[in-house]
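Colleague: output the structure for:
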Amino acid sequence: MSVRKNCSACCVCRPNSLLNLINDLLDVAKIESHELVLELHALNIADIVSEVGSIMSVRAAEKNLMLNIKCAARTELNIMGDAVRLQQIITNLVSNAVKFTDEGFVNILVKAEALPGAGRQVVIDVVDSGIGMSHAQTERIFDKFIQADPSISRRFGGTGLGLAITKQLTELMGGTLAVSSREGLGSRFTVTLPVENAAHDDLPPEIEPIAAPRTDARGHILLAEDYEGNIIVAQAMLEEQGYDVIVARTGKAAVEAFRAGGFDLVLMDVQMPEMDGYEATRLIREGEASGPGGHIPIIGVTANALVGDREKCLAAGMDDYMSKPFNPAQLEHLIGKYMPALKA
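Modeller: The predicted structure follows:
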């Protein structure tokens, strides 16, 4: 019988299991002795979730998992909080979800809700299609040092403290952590946190989606994509391969970014706000025809690989197309096919 084990998020970044255990024990000791003090600053939860997604996207891609992120409007997620500890909570839950999911998806869902009076709360759900747990296992999953059976423990590792720490940190913030799961059908972990609004002037500036390409990269790729989960996965894959990636979140922004120049290849989502990928490609090709630059490869990207998609992409002026979810081997193959000088 498959059993989910309580593991630590730190195992993602620190392979030394003894160091993991020491750090987790220190966290437990600080929390239980009331020595852990939260450092409250203005933050935006969407930024933290995006960073966690970037960290975990490579591992998810290695397992061919869809890592999806859906957040409430950015203005609803400006809060006062401890960014380090909040990231620890989310990272631990997403790390567990990826670790115990062999196929399917991991979803990170964030919403803001009004409470009676003037209060608000943020609800963070981490949902996976993994091995799941029985009711008896969910009853004990937040206990310290809860492990799976020996075979699962040997396969996945971990200290058995991660979810216990996550629950304690959540409660330290005045919130709750709950789990629902069924064996073989995945799990849902829900963090509910009462929050205090942060003044907009106190928040760090939002990162601009369009920036000038770097000059020290292996190649420069324009990623035209509006869905944050796909952006995180594709950007992590391409940057790991040594490419500079500039993101445009609308078709109009993609055309404007392309006209600024400096790109070796474009990955063009066919469905985007303001202007779809087909129209954006037509405008890019019209500009190429009347300009001094050469032909830049454009690869269409679609979530639905249907009969006729390839022909529609080619008719719009694209060189090829690929389907989502993004696959590292397919990306590398297409880069090598259309930019052979950059393959090595």
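Colleague: C-alpha only now, for contacts and for neighbours.
Modeller: Fine.
Colleague: please name the nearest non-neighbouring residue to residue 233.
Modeller: residue 57 (5.1 Å; C-alpha to C-alpha, 6 or more residues apart in numbering).
Colleague: meant to ask about residue 167
Modeller: Closest to residue 167 by C-alpha to C-alpha, 6+ apart is residue 177, at 5.7 Å.
Colleague: the one you found: what secondary structure?
Modeller: strand (DSSP: H, G, I helix; E, B strand; the rest coil).
Colleague: quick check: it touching residue 192?
Modeller: Yes - counting by C-alpha atoms under 8 Å, residue 177 does reach residue 192; the two are 6.5 Å apart.
Colleague: tell me which helix or strand comes right after the top strand by length along the chain.
Modeller: Looking across the chain with DSSP state E, the single longest strand is strand 186-197. Next along the chain after strand 186-197, taking DSSP states H and E as the criterion, comes strand 220-224.
Colleague: one more, for comparison:
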Amino acid sequence: DHQDDGVTRVWLALVLLCRVAASFNNAIKFTESGFVLINVDVTEHQLSLSITDTGCGMSEQQITRAFQPFAQGDHSISRRYGGTGLGITVVQRLVNMMNGELKIESKQGLGTKISVTIPVEAKFSILNTPQEISTEDREILRWLKAWGVPHQSSKDQNTFNLVRSNQWQNLYPDHLLSALTTSRDPLTYDTGNRYQFEGNVLIADDDPINRLLFTKQLKQFGLNAIIVKDGQEALDILKQSDQVIDLVITDCHMPNMDGYELTEIIKSSPELSHYPVIGCTAEDSKLVVEKAERVGMNQVIYKPYSFNELAVALEQLLPATCIKQHPNQPWASNYSEDEQLQMASVIFESFTADKSMLQDEKENIKEVSHRIKGSAGLLGLTTLYRAAKDCEKDPNNAQKLKQLTDELNKSIESASIILKRLNLQ
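Modeller: A predicted model of the protein is given here:
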């Protein structure tokens, strides 16, 4: 449960708070029947977090003992449920580190309520969205109201409609918030500026929130998103569309045809097997990895994935022609201007010499590619590294040699730009 106070951002010690929340698992461990209720309330200067359960409860004496290290309510608890008895002691110390307060209310045989209050700095604001939102989903409506987002409770042709289409859908408030807003996080923009692509990505996902989020993220990368609701629609696009598709991203669990079945059909078809496929799932388990490998998924990203994780996956799997190398090379940000000058000079001269060797029929292309691969790996030039690795494996392949040469040209040009900026060329 949460209070609709219009808070959109809170500044606090997130790592410590997460450790406090994780320590509340006793509420589930000791509750064999009934319920566990978590309540969050944020005001301008205070965050209140409480967890109430209908578990075994504690007496006043047991509550006192709970604050002592390596002590539990009674000795039978460790035998029945396991654990060391450090839970409340650790929570108390974490809360104290945040200048907060911890309170326990409990009745033996009825249940327990643990309350934590922490001083915070909260920001109240109305989220700006490109258009009014409409939805008939009561849970989504609650979050839209809490965030002050203009919305309607019915469909309208001039609004963006949000709906969880079936029982497969779970509502993740962080995903909903990300989908509705353009991130103000500087790191996100840095990542977007570092990774820039061009091309078309086919997205198969039955969740409208995820589809909107993917569309906004890919647009920030310079990519066009083609959106479908399930694997069958994706397969129809791949087989019938005249539009060039450079990459497929599919949710693993969808009705009609899930991502595993879609991938298996793609990879087993001679006409479609060249398409790289990224699977997307919230289920992080060994089973997912085994199923993904079995059907031929090139990579899996796990929800909630970071912007950088998506960027790296795109860079690894998009065709080289879709990747635009940003002039500000990854290595440049790690050095002072004098060091950048020295590095750019060495890179410019070394890669120019490597390029000449690649064009010389007398040279051993495999050895040159291997050397370039090592340098690119040290510098963090992922696309160049991948092109050199491919050429090293197949040095007689003219297309792979051309791709390596093209990537070398990009890195040479980027080094040249840095040299010009530092007024030494």
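Colleague: mind checking the TM-score on these two?
Modeller: TM-score of the superposed chains, computed with TM-score structural alignment, normalised by the length of structure 1, equals 0.41; 174 aligned residues with a C-alpha RMSD of 4.7 Å.
Colleague: how many neighbours does the residue nearest to residue 167 of structure 1 have?
Modeller: Residue 177 of structure 1 has 21 neighbouring residues, counting by other C-alpha atoms under 10 Å.
Colleague: distance of it relative to residue 126 of structure 1?
Modeller: 11 Å (C-alpha to C-alpha, to the nearest Å).
Colleague: anything in contact with each of these two?
Modeller: Taking C-alpha atoms under 8 Å, 6 or more residues apart in numbering as the contact criterion, the common neighbours of residue 177 of structure 1 and residue 126 are 189, 190.
Colleague: which residues in the stretch 51-200 of structure 2 form helices?
Modeller: Remark: helices assigned in the stretch 51-200 of structure 2 by DSSP state H, counting those that start in this stretch are 60-66, 75-81, 87-97, 138-146, 173-180, 186-194.
Colleague: quick one: the residue nearest to residue 233 of structure 1 and residue 67 touch, right?
Modeller: Yes - the pair residue 57 of structure 1 / residue 67 is scored as a contact, 6.7 Å apart, by C-alpha under 8 Å.
Colleague: what sits in contact with each of the two?
Modeller: residue 233.
Colleague: ok, back up a step: out of the helices of the stretch 51-200 of structure 2, which comes closest to residue 421 of structure 2?
Modeller: With C-alpha to C-alpha, the closest approach to residue 421 of structure 2 among the helices of the stretch 51-200 of structure 2 belongs to helix 186-194: 18.0 Å.
Colleague: for residue 310 of structure 1, give me its contacts.
Modeller: 320, 321.
Colleague: which helix or which strand is home to it?
Modeller: Judged by DSSP H and E, residue 310 of structure 1 forms part of helix 309-316.
Colleague: residue 209 of structure 2 falls within a helix, correct?
Modeller: Yes - if the criterion is three-state DSSP, then residue 209 of structure 2 is within a helix.
Colleague: on the three-state scheme, the closest residue in space to residue 93 of structure 1 that isn't next to it in sequence is what?
Modeller: The spatially closest residue to residue 93 of structure 1, leaving aside those adjacent along the chain, is residue 126, at 6.6 Å (C-alpha to C-alpha, 6+ apart). Assigned state for residue 126 of structure 1: strand (three-state reduction, three-state DSSP).
Colleague: how many neighbours does residue 126 of structure 1 have?
Modeller: 22.
Colleague: from what I see, it and residue 192 are in contact.
Modeller: No - if you go by C-alpha under 8 Å, residue 126 of structure 1 and residue 192 don't touch, sitting 11.7 Å apart.
Colleague: which other helices and strands does the strand or helix carrying residue 257 of structure 1 contact?
Modeller: Using DSSP H and E, residue 257 of structure 1 sits in helix 251-260. Helices and strands touching helix 251-260 of structure 1, by 3 or more C-alpha pairs under 8 Å, 6 or more residues apart in numbering; DSSP states H and E, are strand 220-224, helix 277-290.
Colleague: what angle separates the longest one from helix 309-316?
Modeller: When axes from the mean of the first three to the mean of the last three C-alpha atoms, to 10 degrees is applied, the directions of helix 277-290 of structure 1 and helix 309-316 differ by 40 degrees.
Colleague: what is the subsequent helix or strand relative to helix 277-290 of structure 1?
Modeller: Past helix 277-290 of structure 1, the next helix or strand by DSSP H and E is strand 298-302.
Colleague: before we move on, back to that, tell me the contacts of the residue nearest to residue 167 of structure 1?
Modeller: Shown in contact with residue 177 of structure 1 (C-alpha under 8 Å, 6+ apart): 167, 170, 171, 189, 190, 191, 192.
Colleague: mind putting those into a markdown table with neighbour count and distance to residue 112 of structure 1?
Modeller: Shown next, in a markdown table, are the contacts of residue 177 of structure 1 (neighbours: other C-alpha atoms under 10 Å; distance: C-alpha to C-alpha, whole Å):
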| residue | neighbour count | distance to residue 112 of structure 1 |
| --- | --- | --- |
| 167 | 19 | 20 |
| 170 | 19 | 16 |
| 171 | 15 | 18 |
| 189 | 18 | 16 |
| 190 | 19 | 13 |
| 191 | 23 | 12 |
| 192 | 22 | 10 |
